[in-house]
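*Asks:* Just the structure for this:
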Amino acid sequence: MSRDSFSKGVGVRADAQRNRERILDAAEEVFTHRGTAASTEEVARLAGVAIGTVFRHFPTKDDLLAAILKRLLARLAGDAATLGGADGLHVFFRRLVEQAAAKRTVVDLAGVSVPAAVGQLGEAVGELLRQAQAAGTVRDDVRRPEVMALLVSVCQGALQGGWDVELQERTLAVIFAGLAA
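*Replies:* I've put the predicted structure just below:
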């Protein structure tokens, strides 16, 4: 392979990666505001690419939705990894509930299976739980599956109509009281 051919190949791959990210950004915005019933044509328009480019990266709408969920879960796992100590789990709960209330996409995509990303998030939440238990702020008998169930439930509730900041705070206070050592 000539040097020029190699350079062109690298440039094409970088351009393709930028297009993929623009498509995912646009899809997240479109599906957040319009729900998963929104069209992929709208996603392509917002991303500034042709519909064929969307389908080259994501052959089906489900593939696009799965990629959004995987990216969102990776972001959440990364966020959880930056937290820690006695209050890390509480801070993570608050952030997740705020995001769920703002982004319907989280629950709409819940049916899409992305085991590796969910596992990564579960590990990050497990580490937050371990640190909170070591600091004495969470009961020792609480396990990761219970915490994950609480996270999913409270996010589901945040998406139901009528969840204002005060209701979020009262709900989180009940959960934190139940987790308290």
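*Asks:* drop to CA atoms for contacts and neighbour counts, all remaining ones
*Replies:* OK.
*Asks:* List the buried residues for stretch 41-51?
*Replies:* Applying a neighbour-count criterion of 16 or more other CA atoms under 10 Å, one finds Val43, Ala44, Leu46, Ala47, Val49 buried in stretch 41-51.
*Asks:* One more sequence to fold, the one below, so I can look at both together:
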Amino acid sequence: MPERQRSDARRNYARILAVAEDEVAAQGADASLEAIARTAGVGSATVRRHFPTRRALLEAVSRSRVDALADRARELAEEKDSRDALLEWLGEVVAYCVSARGLAAALAYDGVEAAPGHEDTCSALLEEAAGPLLHRAVQDGAVAAGTTVADLITLIVGITLATANHPDPAGAADRLFRMSVTGLSPSV
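*Replies:* I've put the predicted structure just below:
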């Protein structure tokens, strides 16, 4: 939200965001923009002025969680075992995506252009923060060369979205993530 906005616009933004956080937590990425507007006491046009796309709204709702994940990636970059550090961080991203309904949708690479001024900051922030973790794991031979953070985020998003309606989404997502890490072959 630009600081140069009028005070009433800043208040509307904060109120819409607070309502959206609750609505996305309850309904997920498909939370009704109209219900958010009604509950915030503003018109749909006001919601769309602040958040021109659903993705822009999800990005804003997810921002504090993504900031925490980025901080965690930087913290884990200091760990001795690069593979364990990367896998620990990725496991935390999976857990966040499962618990923070709407985060996976905010991170999804779906080819949809972001609205001007509402770039895909969540994905960019995670890519920047996780880059050193992945780079070190690749250098250590713990991860295949050519693997990108975008690949890993896409994998996590896919797992999270695929398990969203499972009776135990966290357990199913973690199991599928661990399976993707170890592969399908039995250990020898």
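*Asks:* re the thing from before, include secondary structure when you put the buried residues of stretch 41-51 of structure 1 into TSV, please.
*Replies:* Conversion of the buried residues of stretch 41-51 of structure 1 to TSV gives the following (DSSP: H, G, I helix; E, B strand; the rest coil):
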residue	secondary structure
Val43	helix
Ala44	helix
Leu46	helix
Ala47	helix
Val49	coil
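*Asks:* Which members of those residues define the maximum pairwise distance?
*Replies:* Between any two of these, the greatest separation by CA to CA is 8.7 Å, found for Val43 and Val49.
*Asks:* Among the buried residues of stretch 41-51 of structure 1, pick out the one closest to Leu64 of structure 1, please.
*Replies:* Distance to Leu64 of structure 1 across the buried residues of stretch 41-51 of structure 1 (CA to CA) is lowest for Val43, with 10.2 Å.
*Asks:* Quick check: that closest one touching Val30?
*Replies:* Yes: using CA atoms under 8 Å, Val43 of structure 1 is in contact with Val30, at 6.3 Å.
*Asks:* ok, longest helix in structure 2?
*Replies:* helix 54-76 (DSSP state H).
*Asks:* How far does it sit from its chain's centre?
*Replies:* 6 Å (CA atoms, centre = their mean, to the nearest Å).
*Asks:* Flag every buried residue along that helix.
*Replies:* Across helix 54-76 of structure 2, burial judged by 16+ other CA under 10 Å covers 54-63, 65-66, 69-70, 72-74, 76.
*Asks:* which residues are in contact with that helix?
*Replies:* Applying CA atoms under 8 Å, 6 or more residues apart in numbering, the set of residues contacting helix 54-76 of structure 2 from outside is 17, 20-21, 24, 29, 51, 85-86, 89, 92-93, 96, 100, 102-103, 105-106, 114-115, 118-122, 125-126, 129-130, 133.
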